[in-house]
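> The following comprises the amino acid sequence and a computationally predicted model.
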Amino acid sequence: MFDLKEIFSVTLILFSVIDILGSIPIIINLRKKVGHIQSGKATFAAGLLMILFLIVGKSILGLFGIGVEDFAIAGALIIFALGAEMILGIELFKPDPEASTTSASIVPIAFPLIAGAGTLTTILTLKSEYTQMNIGVGIVINLGIVYLVLKSTTWLEQKLGKTGLDVLRRIFGIILLSIAIKIFKTALSTGESIL
């Protein structure tokens, strides 16, 4: 049964974990490398991952003998590398000249930026408190927001300017490093689901 209070809570929790607004500098940076981000494909791929994880997440990880905390650590390492790249102005994720914009839209935008370890482990954790249907609605609402932000990056880049983007990129780089370290520490010390 649909519950507006549950849907609102799930939407807010996922919005804060996905942090699409905080990812704007990373998305703009990636778009400069690959030329174009396919917003629809990135959103669809992220949505597919989230819905799949909602339905069979623990079972999929269990098939490979991977715990939620192992998955979180792997995602944290990727997020750490992205943060380091933003702060230090280095290039760790080199664009493949033969790669299509579709693959660039899916990795690293759909995963791990949108549907990263934090998002996927949060979805698993939400299942203990909320109904699967309401979590699904919360995911769809967040995907709508993600799509709008991805579509608006060119406009946002024009409004912010080069200096504004440089400052934002470094600030969010530090935030990404902090998130990565928090996920890493939590996964190592407790082995519990990460919110």
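Now that the structure is in, tell me what you want to look at. Numbering: from 1, shown residues only.
> hey, let's count contacts and neighbours off CA atoms from now on
Noted.
> Residue 113: neighbouring residues, count only.
Residues lying near residue 113 (other Cα atoms under 10 Å) number 24.
> how close does the closest residue in space to residue 90 that isn't next to it in sequence sit to residue 27?
Nearest residue to residue 90, sequence neighbours excluded (Cα to Cα, 6 or more residues apart in numbering): residue 84, at 7.7 Å. Distance, residue 84 to residue 27, by Cα to Cα, to the nearest Å: 15 Å.
> Do I have it right that the residue nearest to residue 90 meets residue 172?
No: applying Cα atoms under 8 Å, one finds residue 84 not in contact with residue 172, separated by 10.3 Å.
> Is it correct that residue 174 is in contact with residue 85?
No: the criterion here is Cα under 8 Å, and residue 174 misses it with residue 85 at 10.4 Å.
> For residue 123, which non-adjacent residue is closest in space?
residue 54 (6.1 Å).
> Number of residues surrounding residue 85?
18.
> Assign residue 192 to helix, strand or coil.
Following DSSP: H, G, I helix; E, B strand; the rest coil, the label given to residue 192 is coil.
> Now do the residue nearest to it when sequence neighbours are not counted: how many residues are near it, please.
Leaving aside its chain neighbours, residue 192 sits nearest to residue 69 (6.6 Å; criterion: Cα to Cα, 6+ apart). For residue 69, the neighbour count with other Cα under 10 Å is 22.
> And the longest helix anywhere in the chain, what's buried?
Looking across the chain with DSSP state H, the single longest helix is helix 153-189. The neighbour-count check on helix 153-189 (16 or more other Cα atoms under 10 Å) flags 153, 156, 165-166, 168-174, 176-181, 183-184, 186-187 as buried.
> next, the one to line up against it:
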Amino acid sequence: MQLNFKEIFTAFMVLFAVIDIVGNIPIIIDLRKKVGHIQSEKASIVAGIILVFFLFLGKSILNLIGIDVNSFAVAGSFILFFIALEMILGITLYKHEELSAETATIFPLAFPLIAGPGSLTTLLSLRAEFKTENIIVAVFLNVIVIFIVLKTSTKIERIIGQNGINIIRKVFGVVLLAIAVKLFAHNIQALFNIN
């Protein structure tokens, strides 16, 4: 097993941008107000398990329904593209479900807010390009960041402020947009065997 720090850093940044835990702080605070308490450890661990599970079994599930990783990665690049547009333009394309008080830590926080369609698609897209061990390290690092953000979400909002959160979202939106274009270009070439 050989870890590649460039791959780990890139995979970490892609997942960090897609999960957008900092941009989700207002949703987390709203959730905390509604249900009183969020179990940060449980939410982080469950999200991490879902991500790693999908990293390993996602390809088998796709094979079962007859879809190759490159096709899925191209589809994933479209999802990333639209998530990036949401972040940059401040629009909502993805409709959030109503929040449930009883199971708020697992649903909607761990899934689909953290380990949602965007991050799961991204994992398979990354797997088409990077080594699995590097992606696992990137997932683990993201889980740590998620835990820290969940624990300190109220403080972060006070320090950064709403404008700061909006700026961070837009910056990561542009990064994500560039990644989506790169992912699309790389996998469309593999799909049609263009040299």
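On my side now, so go ahead. Predicted, not measured: the structure shown is a model, and the values here were computed from it.
> Could you double-check that the residue nearest to residue 123 of structure 1 sits in contact with residue 122?
No: the criterion here is Cα under 8 Å, and residue 54 of structure 1 misses it with residue 122 at 9.7 Å.
> which of these two has more neighbours?
residue 54 (23 against 20).
> Secondary structure element for that one, which one?
Assigned by DSSP states H and E, residue 54 of structure 1 falls within helix 39-63.
> Just give me the mean distance for that helix relative to structure 2.
Here helix 39-63 of structure 1, set against structure 2 after superposition, deviates by a mean of 3.0 Å using mean Cα distance after the TM-score superposition for structure 1.
> Centre of the chain to that helix, how far?
The gap between where helix 39-63 of structure 1 is centred and where its chain is centred comes out at 12 Å by Cα atoms, centre = their mean, to the nearest Å.
> Give me the contact list for that helix.
In this structure, residues lying in contact with helix 39-63 of structure 1 by Cα atoms under 8 Å, 6 or more residues apart in numbering are 67-68, 102, 105-106, 109-111, 114-115, 119-120, 123-124, 127, 132, 136, 139-140, 143, 146-147, 150-151.
> let's go with 6 Å and repeat that
Here helix 39-63 of structure 1 makes contact (Cα atoms under 6 Å, 6 or more residues apart in numbering) with 105-106, 110, 115, 147, 150.
> Buried residues, it. List them.
39-43, 45-47, 49-51, 53-54, 57.
> cool, and stretch 80-99 of structure 1?
Of the residues in stretch 80-99 of structure 1, 80-87 count as buried by neighbour count, 16+ other Cα under 10 Å.
> Compute the first-to-last residue distance for it.
23 Å.
> Over to stretch 15-30 of structure 1?
End-to-end distance of stretch 15-30 of structure 1 (Cα to Cα): 21 Å.
> before we move on, what about stretch 98-108 of structure 1?
16 Å.
> Then stretch 28-43 of structure 2?
11 Å.
> before we move on, what about stretch 90-103 of structure 1?
21 Å.
> How far off centre is the helix or strand containing residue 77 of structure 2?
Here residue 77 of structure 2 sits within helix 69-89, counting by DSSP H and E. In terms of Cα atoms, centre = their mean, the gap separating the centre of helix 69-89 of structure 2 from the centre of its chain is 11 Å.
> what's the answer for stretch 59-73 of structure 1, then?
On Cα atoms, centre = their mean, the centre of stretch 59-73 of structure 1 falls 18 Å from that of its chain.
> Ok, stretch 89-109 of structure 2 next?
With Cα atoms, centre = their mean, you get 14 Å for stretch 89-109 of structure 2.
> what's in contact with it?
Residues outside stretch 89-109 of structure 2 that contact it (Cα under 6 Å, 6+ apart): 35, 38-39, 43, 86.
> Redo the buried residues of helix 39-63 of structure 1 as CSV? Include distance to residue 91 of structure 1.
Listed next are those as CSV, based on distance: Cα to Cα, whole Å:
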residue, distance to residue 91 of structure 1
39, 23
40, 26
41, 24
42, 22
43, 25
45, 25
46, 24
47, 28
49, 27
50, 28
51, 32
53, 31
54, 34
57, 32
